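Kindly return the folded structure for what I paste below:
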Amino acid sequence: MDSLVPFQDLNHLPDPSACMPGGSTNPVNVGAAAAAPTMLLAPKLEPKLEPLDEPCLNHHPQEPQEVERNMFSNHALEALSPSQRNNFCDNSLASGDTPGASTEQDNLYAEFYRFSEQFRTMLADSLKAKVDVDDVGPDSRAIVPVPQENQAPPVVVTPRRTPRVKELVRVNDLRIEDDRYFRDIIRRTRMIYDSLRVLATVEDEKKFDFSSAKRMRGDLRAASLMRDRGLWLNRDKRIVGAIPGIYIGDLFFFRMEIVVVGLHGQPQAGIDYLPSSQSTNGEPIATSVIVSGGYEDDEDGGDVIIYTGHGGQGKNISRQVVHQKLEGGNRAMERSMHYGIEVRVIRGFKYEGSVSSKIYVYDGLYRIVQCWFDVGKSGFGVYKYKLVRIDGQPQMGSAILKLAQTLRTSPLSIKPMAYLSLDISNQRERVPVRLFNDIDRDNEPLRYEYLSRTNFPPFVFHQSGSATGCDCVDGCADNCFCAMKNGGQFPYNLNGILVRGKPIIFECGPFCRCPPHCRNRVTQHGLKNRMELFRSRETGWGVRSLDLIHAGAFICEYAGVVLTMEQAKILSMNGDSLIYPSRFSNRQASEWGDVSQIYADYVRPSYPSIPPLDFAMDVSTMRNVACYMSHSSIPNVSVQFVLYDHNNLMFPHLMLFALENIPPMRELSLDYGVADEWTGKLSICN
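As a prediction, this is how the structure comes out:
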């Protein structure tokens, strides 16, 4: 290790007695050293940057602005009882803003603000075409009319951005109701983020040429709008350890979404920490790290990680060009080790089926148990940290993703005797539906006839009215007949993602001339994700997907045999399993796409309207995979009414859509609505 001793900057050498190459766990200090040759490169300090989700286009470097807001829902904390709020403070160590990271411009921040300014300018140009307005600067945050003569100009008030606080706290001992409360806050915030991002893709489809590379990134636009409305979370508390409402295994497609929910405060830097200049004891503290293979010396063994410190990399290359220094995030990691403070670990990697270049998975809490200075693969000095996962946590999300990938290709390689069937649909679905039970010998789902689509009585089709459809031979356009039936806009974007929940959706059907791949034919193609019925000790039979399901994506139809209410009364006397569509909660469906917290003039869609549903669905003898979904008051799946094969508003299809990004192997849940007035129980097949 003697070859690493010479540095040009003698005041920033690691003290050999404090951080030994062999891996000593003693605190690391910065000390002086003997004179060094002057021909060596001086180390440079920069944040541990990770590769961007996708290349940033038309990059114009600019000074990063302050993006912090006082945003962990103060109203959320005030809603708790005093005893609940007391659980929030375990240890107040330090204070201040998360560092911007470096003197060199953060690429992703530059793109973030460039898109924010471009979006503002486009809005200004649009208004100037209709009304006479002044050109406004980037800091005005408002577009105001030109004042008339002898009229005082209006005062434009710029929203004040409160910086992140200087207090570190740990959240402990949450009760079940508290956990549900915070989970619902996270769910609603992510729903707004995804709704804005999907809405941005629809706007791009209308305004931009896809052959051009000048499209705005919807993830940055969504984050910018939420920041300006004060909707970023966990900004009024610097939380050490687990974030309330965020579960191990939660998936994120974009770095900015991680910043919005407060899991990691930096949009590109790999180490999030409280700087020493803002700490009460003058020492930095690391709170979270992202492991995504951005550094060549990283070693990821799952429960044990050898994490490389930041700094010293060449521009746009993932290898060292100079030595690292024990400053910034590197020092914060060492101090967290010294005080025994855990860090959150988020893994980023490429994954098939992702809407972005990679996905990010929260894998839980790790302790830093060792720190040393070593020679990296490129021959330059790097700081290394050994992170060990804390015992007693749920299985890592990244490990579950790998398990799901194995099960998709080789299901019998893991617990082959637990698979009672590799396809209970008997090829009635486009993809197999497996039956898994490693708990007991129950095989109840095999006793029912599998129904891939809802079975309507013949009179439903006879009472549908005239058979009319669109004439779009090459694919539907915004002004086609079916678009008008949906209020003038298609319900899905070009990727088949639901834009917003509506009372009912009209898809193109058998009387339309458009091709099968038309953008307005989404739910009628049936199941596309590989599903699995599994036996659970908590919920009985449940449903999970072996594939990643995107927020807003179609999952499957809730299928059964449709009955009139008179028929339902007779069958209910026999104790048959009946589902009443009118009892499904439509709250979640109406929340998807609801951006009223962003746009004050937003109105929830009320067209087309449908009459109250007056039918039941019998699933006592024939049913499909959806009938085994469990009930939850904070579900990840919602019901959307859809018509495509008939026009009878009284009898729509019950189509299920994802309310959030659902990782593989996570149980799907529905809100079945009000309880039965006689039995007091929810109408669930289980």
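
rest of the way, CA atoms for contacts and neighbours
Fine.

residues contacting D363?
Under the criterion of CA atoms under 8 Å, 6 or more residues apart in numbering, the neighbours of D363 are I248, G249, R344, V345, I346, R347, Q395, M396, G397, S398.

ok, the residue nearest to it when sequence neighbours are not counted to R164 distance?
Excluding the flanking residues, the one nearest D363 by CA to CA, 6 or more residues apart in numbering is M396, at 4.9 Å. Applying CA to CA, to the nearest Å, the value for M396 to R164 is 29 Å.

Ok, R120 next?
25 Å.

Same question for Y181.
23 Å.

neighbour-wise, which of the two wins?
R164 (21 against 18; other CA atoms under 10 Å).

to compare against the first, here's another:
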Amino acid sequence: MGSLIDLNLYPDSPVMDTTDVAGGNIREATTALTLSIPKLEPKEEPFDEPPQSRHSHTNSSNPNLNFTLSTQPDTSEPAQQPVSDETDVYSEFNRISELFLTAFSKKTDKYDDAAALMDPNSQAIVPVPEENQHSAVSDSSRRRNQQRSAELVRVTNLGIEDERYFRDVVRKTRMIYDSLRVFCAMEDEKRKSHMYGRLPRARGDLKSASVMKDRGLWLNRDKRIVGAIPGVYIGDVFFFRMELCVVGMHGLPQAGIDYLTSSQSANGDPIATSIIVSGGYEDDQDAGDVIIYTGHGGQDKHSRQANHQKLEGGNLGMERSMHYGIEVRVVRGLKYEGSPSGKVYVYDGLYKVVDSWLEAGKSGFGVIKFKLLRIENQPEMGSAILKYAQSLRNAQIEVKPKGYICQDMSKKKENIPVLVFNDIDNNHEPMFYEYLVTSVFPPFVYHLGGNNGGCNCVSGCLDDCICTAKNGGAFAYDHNGLLVRGKPLIFECGPHCNCPPSCQNRVSQKGIRNRFEVFRSRETGWGVRSLDLIPAGSFICEYTGVVLTRQQAQLFTMNGDNLVYPNRFGERWAEWGDLSQIFTDYVRPSYPSIPPLDFAIDVSRMRNVACYMSHSSCPNVLVQLVLYDHSNFAFPHLMLFAMENIPPMRELSLDYGETDEWTGKLSICN
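The predicted structure follows:
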């Protein structure tokens, strides 16, 4: 038990090498062992649970009710006499502790753990039958409305191409979720405006998750993964708990412990796979690498401990994960200003449950506690990076850490200073260029293309104004300035419009809003990262430089100048808001039709922060063409938007495209 064979979690995915914990070859291991796996019918999970997180379903809040530690939720045990005197709490606690230990020993006897542990590396993981390893996941239509699988698997030994594949799968799934959530919010605002604000605000996070589940777009439903989720990186940030469910990181929208129930488990033991640490229990202690985690249950509707906790459900799953040595994923929920939900959820890596015990909590009721230790040799915790970036944002300029060689490379041209950081060598290159906030176009650009005039809106653009009509009859951005849907070209209100600067149709022309720093990297040379958490769909900055015609670019190339060719940028704008898997009648935006971008951008002497973004075939930043200060379709601004939630201190990357037909070089030639 515990050996895994080759596994495909997604249709048409590359084959992944998976091994058992001991590192042996699974094909060799399975030839000597044939297991019969009974068919299991998993129970339907509720879409949403009561607001109190990690609560057991108890019908009484009387503190004097008996506290029974049951390892079998379906089996009732004789009721104990209630505690009659509050001074006897600790004597009752001692009695409960004995029951706690007895329950553990009974559990061991009941399921014959000695036999289960003959293989020290069993880890209680169910092997995948060899004859079903591909058929179970080859047809994506079979995943539609599929309940969560009861098969526990661990994915290991992924190659570089596999890592890229799964990262791209997760990224595209999260992009659908984020863009659908923004779209739902926009539709809700439209309905409210027509109903004069009488409709309640819809939960876009819940609606988008529900729609994606109906379309079979939730990930990791056909296998329940123990350990790391392929394509999800430590430090990834989520604004909503439902998004954790969508990617398979944590399968329950409310409960803090996600676990495989005993009725689903092959050996009858519940197994915990992930927890959310959010400080919802007064007895929790979080020291980063060491967590004292309070089990679930016993709280009232005001999140106050009002009853004893029981060794059942997720609590028993945590104890069994400790017994088998199974690691659990840890997601931390943190308050974060500016988050649409008021919190962020950060994946902090894998932990081992090393101890569990029962004690009287601060409220006097018995609580079950678990000690978790973070597994070594993992990347730094995302929550620690969030806190570090916050300290940098709040720090005065003179107390910033060593390595900051320039406090503002824009020299106050940007709304927010752009830092330069290098703790590797003495290279100060970014400081030697003139900083451009917006691109410099040839003078004739402002005289060609005509002036179609602007809107006459007073307080902001309306649904029927001329600028909305230019964008196909719908706003390009929501009320928070997030890109609703990528388009070939977006028209923002310009100098001829009467609407104020606060207009919903003025976003990218306002400049940067985040605290960026250009930093020196041993891997990519110079790169760009942010001290702020950037939500998906947010405007980042313009890609600026001196715009050259094709003829000018050919002359400049002969001199070896640095040129960027916009016509080679990947059309990632089409991915943002692509809801073809949601709506059967979805059509990729094609209006307005623009001619090929027949110009280049010279960044050899004048540039901005965007020019230091590195290339990636799986980028987190897209290029959206925008017009606002002129009407020449052939020379749009290159505006950059976030394709996903970008955590602080994570490098920003662009898809610069492939070889250029003019020069045979990449889009950027340094």
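
give me the stretch of structure 2 that stretch 540-556 of structure 1 matches.
Counting by TM-score structural alignment, stretch 540-556 of structure 1 lines up with residues 525-541 of structure 2.

got the buried residues for the matching stretch?
Across stretch 525-541 of structure 2, burial judged by 16 or more other CA atoms under 10 Å covers 526-541.

quick one: that stretch to chain centroid distance?
For stretch 525-541 of structure 2, the distance from its own C-alpha centre to the chain's C-alpha centre is 15 Å (CA atoms, centre = their mean, to the nearest Å).

Likewise for stretch 256-273 of structure 2?
Distance, centroid of stretch 256-273 of structure 2 to centroid of chain: 25 Å (CA atoms, centre = their mean).

again, but for stretch 479-494 of structure 1
That offset, for stretch 479-494 of structure 1, works out to 27 Å (CA atoms, centre = their mean).

Kindly report the same for stretch 216-227 of structure 2.
That offset, for stretch 216-227 of structure 2, works out to 15 Å (CA atoms, centre = their mean).

Onto which residues of structure 1 does that stretch map?
Against structure 1, stretch 216-227 of structure 2 falls on residues 230-241 (TM-score structural alignment).

can you check stretch 621-635 of structure 2 too?
Using TM-score structural alignment, stretch 621-635 of structure 2 pairs with 637-651 in structure 1.

Run through who's touching that stretch.
Stretch 637-651 of structure 1 has contacts (CA under 8 Å, 6+ apart) with 460-461, 463-465, 501-510, 524, 584-586, 588-589, 610-615, 652-660, 668-671.

Of those residues, just the buried ones, PyMOL syntax please.
The following PyMOL line selects those of the contacts of stretch 637-651 of structure 1 that are buried, judged by 16+ other CA under 10 Å:
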select buried, resi 460+501+502+503+504+505+506+507+508+509+524+584+585+586+588+589+615+652+653+654+655+656+657+658+659+660+668+669+670+671
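
quick one: contacts for the residue minimising distance to the centre of structure 1?
The residue lying closest to the centre of structure 1 (CA atoms, centre = their mean) is F252, at 3.9 Å. F252 of structure 1 makes contacts with I258, I359, Y360, V361, N661, as judged by CA under 8 Å, 6+ apart.

Kindly indicate which of those residues lies nearest A483 of structure 1.
Proximity of the contacts of F252 of structure 1 to A483 of structure 1 (CA to CA) peaks at N661, which lies at 27.4 Å.

ok, so what distance separates the counterpart of that closest one in structure 2 from F239 of structure 2?
If you follow N661 of structure 1 across to structure 2 using TM-score structural alignment, you land on N645. Separation of N645 of structure 2 from F239 of structure 2 (CA to CA) stands at 8 Å.

Check N670 of structure 2 too.
Distance from N670 of structure 2 to F239 of structure 2, by CA to CA: 37 Å.

where does the aligned partner of M256 of structure 1 in structure 2 land in three-state SS?
Under the alignment (TM-score structural alignment), M256 of structure 1 pairs with M242 of structure 2. Taking DSSP: H, G, I helix; E, B strand; the rest coil as the rule, one finds M242 of structure 2 in the helix state.

contacting residues for M242 of structure 2?
Per CA under 8 Å, 6+ apart, neighbours of M242 of structure 2: D205, L206, A209, P253.

Could you check how far it is from S179 of structure 2?
Taken as CA to CA, the span from M242 of structure 2 to S179 of structure 2 is 14 Å.
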